[in-house]
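> coordinates only, sequence not included:
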């Protein structure tokens, strides 16, 4: 169902059973998969000279909520979910089942892996590389300019299964390892090895993640989190995690 106030330019390719809300604007270079929902006042496929490809591809079964803005040149997998007022700029590669909370800003030339979840007000700076199954909680900021303003950009890398708590600031070029936990309000200035807990300003490694216990059940190890939290993930993923920690 396409609302009669929506604007769809000739050349846009809209899949089956797609819903497009009031006053949405779909540019000619947009490809939308089946069963997607586009919220009111959203604009998809904004032209920019920075795009390496003219098309914007949005996978099937995606939900893009109102007032969101997506530029041309990005590839977004199926089951994509946004909150409201989300921005995704050009040349971004986003995997399946990714969630971007309201007002999240993904700058150009970013990579976000499958099943990664961002809460509200996350800023993912240009050239960031965020892995699979990563959690970014509210107001996490990935920076990229070591001497602002400059033309030298160093993207942040966050590896698979890492959790970054609220209000964390990651400085340009840092790498966070796999299965890490970054404490709230931390300033990350140096690389973090795999499976570590870091916190503070500046952040320091304080222990291995597998030392931490669940706050309501001290008998249960809290991390890596996939040993205890499975909601919203595929049956094959859950089974592999159960086998991994059995």
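Okay, I see it. This is a predicted model, so every value here is computed, not measured.

> CA atoms for contacts and neighbours, from now on please.
Will do.

> what about residue 242, how many neighbours?
Other residues near residue 242 number 14, with proximity taken as other Cα atoms under 10 Å.

> can I assume it sits in a helix?
Yes: under DSSP: H, G, I helix; E, B strand; the rest coil, residue 242 falls within a helix.

> close enough to count as contact, residue 194 and residue 182?
No: using Cα atoms under 8 Å, residue 194 makes no contact with residue 182, being 11.6 Å away.

> which one of those two has more residues nearby?
Set side by side, residue 194 and residue 182 show more neighbours around residue 182, with 25 against 18, by other Cα under 10 Å.

> presented hereafter is structure B, for comparison with structure A:
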């Protein structure tokens, strides 16, 4: 055997050793072939040995993670965070999710499914399998020959001793061992000095909310522009003017029940109402007007004209007012026209834009019902939605090769925000939705912490929050995801400037990013059951109350 062959064998079974360019190139080819064959996504600097047995159903791998030669990954919906490892001859099968820094030693077996055995009148192998799934938190060491059974949650920072058989949940910071595995001791017992300066998340939230309140006035003044002729808000200094900037300023101030500086309530109401076109009821942006040759207001063709139904409509409600005119184009759209439009939307490759259209249309219905005594109910819209939702994913629309579930998940948020959430209607398949959204939340293409933006996080946490109103399915896993993101997002606040839409780009703070992340923080905290410590509550577009129950509207 020559030197190159020997080195190649070392890399397959010890992937942590330094890799030469030839192996890096080989990995790129291997991962590309796997992505073409299976539903896979890979982070940066990953390694999958060609000697591994790899037959996944769905798979996401975080940065710097690896699967060594001889490992068996089969019939699994597996998501791995960053810096995870599955070593030689380990077996992973069924529904399994890992946080960051999970290390699985050789010959461990992780079974995220179980054989049915409810009846004695049929052989076990003919009875249906079940899958509750296994969730492994961050920074977990799973020793050699460990067996973890379906339905178990392994808490973060835990150690599973070699040979343990884990049949029950493991608390955070635990060392467990034996058959069946039991807690031997907590890792925190000897670490009080090391962690004594770490604040509980509840205290961090309270301090954060107080800080935002104290800095509210200088923050909003930073985005306020005064000239001899007028005063207005900009999303960012020097940025193009938008109608939305006024609305974001109103909603940020309303978190603490105050008005943005430089304006009276009456002045703000008049300004926001002035954006509406009385003939259509829509609100085109005066600084980015729609192309007159393409504009079809009766079909809500212009994105900004539609979105301002939300931004301006809700901001006016925060101020105790409303638009001056009904949304005529929504009121006048027949069921036949509605269904024709819905069928024509690009559900197979741009489900977000489909959700965006429905969000605006349904908000138009809501505003007409709430403020203009309309009798037009959204029954036809809900009828179409109920018959077009996927029973397997719980969403509308299809994943794409380039973005996997991003489009349907983000579209689900926009669609359900204005329909099921706004009119207080139960979701069709909340458990299926949770499965799909959680799988998407592990996609390192969108959920690396150096790559987070407000839309992608909001479009995961709000659907999960909404689903938890109906079910406790995978609740602990959802809470752990929310807490992990909550801990990190709080650190990106910029004093007297707020948040950037792209979280790590702290030099680009703005009103939109600030308003969205403040709402996201509340939702993350609410999922964890600790939102009372934040000290504010979202208003306007991101309010969490259902403003109009469909059951209260007469037919």
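Looks like it came in fine. Note that the coordinates shown come from a computational prediction; the quantities given were computed from them, not determined experimentally.

> identify the residue nearest the residue sitting furthest away from the middle of the first structure in space, chain neighbours excluded?
In the first structure, counting by Cα atoms, centre = their mean, residue 219 sits farthest out from the average C-alpha position, at 32.0 Å. By the measure of Cα to Cα, 6 or more residues apart in numbering, the closest residue to residue 219 of the first structure outside its immediate chain neighbours is residue 213, 6.9 Å from it.

> mind checking how far that neighbour is from residue 84 of the first structure?
Distance of residue 213 of the first structure to residue 84 of the first structure, given as Cα to Cα, to the nearest Å: 35 Å.

> looking at these two, which one has more neighbours?
residue 84 (20 against 14).

> pretty sure the more buried one is in a strand, no?
No: counting by three-state DSSP, residue 84 of the first structure is not found in a strand; it is coil.

> just checking, it touches residue 101?
Yes: with contact defined as Cα under 8 Å, residue 84 of the first structure reaches residue 101; the gap is 7.4 Å.

> mutual contacts of the two, please.
The overlap between the contact sets of residue 84 of the first structure and residue 101 (Cα atoms under 8 Å, 6 or more residues apart in numbering) is empty.

> circling back: who's in contact with the helix or strand hosting the residue farthest from the centre of the first structure?
Taking DSSP states H and E as the criterion, residue 219 of the first structure maps to strand 217-221. Residues outside strand 217-221 of the first structure that contact it (Cα under 8 Å, 6+ apart) are 210-214.

> same list, those residues, but as TSV with secondary structure and distance to residue 46 of the first structure please.
Listed next are the contacts of strand 217-221 of the first structure as TSV, based on DSSP: H, G, I helix; E, B strand; the rest coil; distance: Cα to Cα, whole Å:
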residue	secondary structure	distance to residue 46 of the first structure
210	helix	45
211	helix	47
212	coil	45
213	strand	46
214	strand	45
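
> will you turn those into CSV that also has distance to residue 245 of the first structure?
Listed next are these as CSV, based on distance: Cα to Cα, whole Å:
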residue, distance to residue 245 of the first structure
210, 12
211, 15
212, 16
213, 15
214, 16
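
> which one of these is nearest residue 75 of the first structure?
Using Cα to Cα, residue 210 is the member of those that lies nearest residue 75 of the first structure, at 35.3 Å.

> number of residues surrounding the equivalent of residue 79 of the second structure over in the first structure?
Using TM-score structural alignment, the partner of residue 79 of the second structure in the first structure is residue 111. Residue 111 of the first structure is flanked by 23 other residues according to other Cα under 10 Å.

> next one: residue 212 of the first structure
15.

> can you list the buried residues in the strand holding residue 219 of the first structure?
Residues of strand 217-221 of the first structure classed as buried: residue 221 (neighbour count, 16 or more other Cα atoms under 10 Å).

> again with stretch 198-214 of the first structure
For stretch 198-214 of the first structure, using 16+ other Cα under 10 Å, the buried residues are 198-200, 203-204, 208-210.

> among these, which are in strands?
Of the positions in those, 198-200, 203-204, 208 sit in strands, assigned by DSSP state E.

> is it possible to get a markdown table of those residues that adds distance to residue 132 of the first structure?
Converted to a markdown table, those look like this (distance: Cα to Cα, whole Å):
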| residue | distance to residue 132 of the first structure |
| --- | --- |
| 198 | 20 |
| 199 | 22 |
| 200 | 25 |
| 203 | 23 |
| 204 | 24 |
| 208 | 21 |
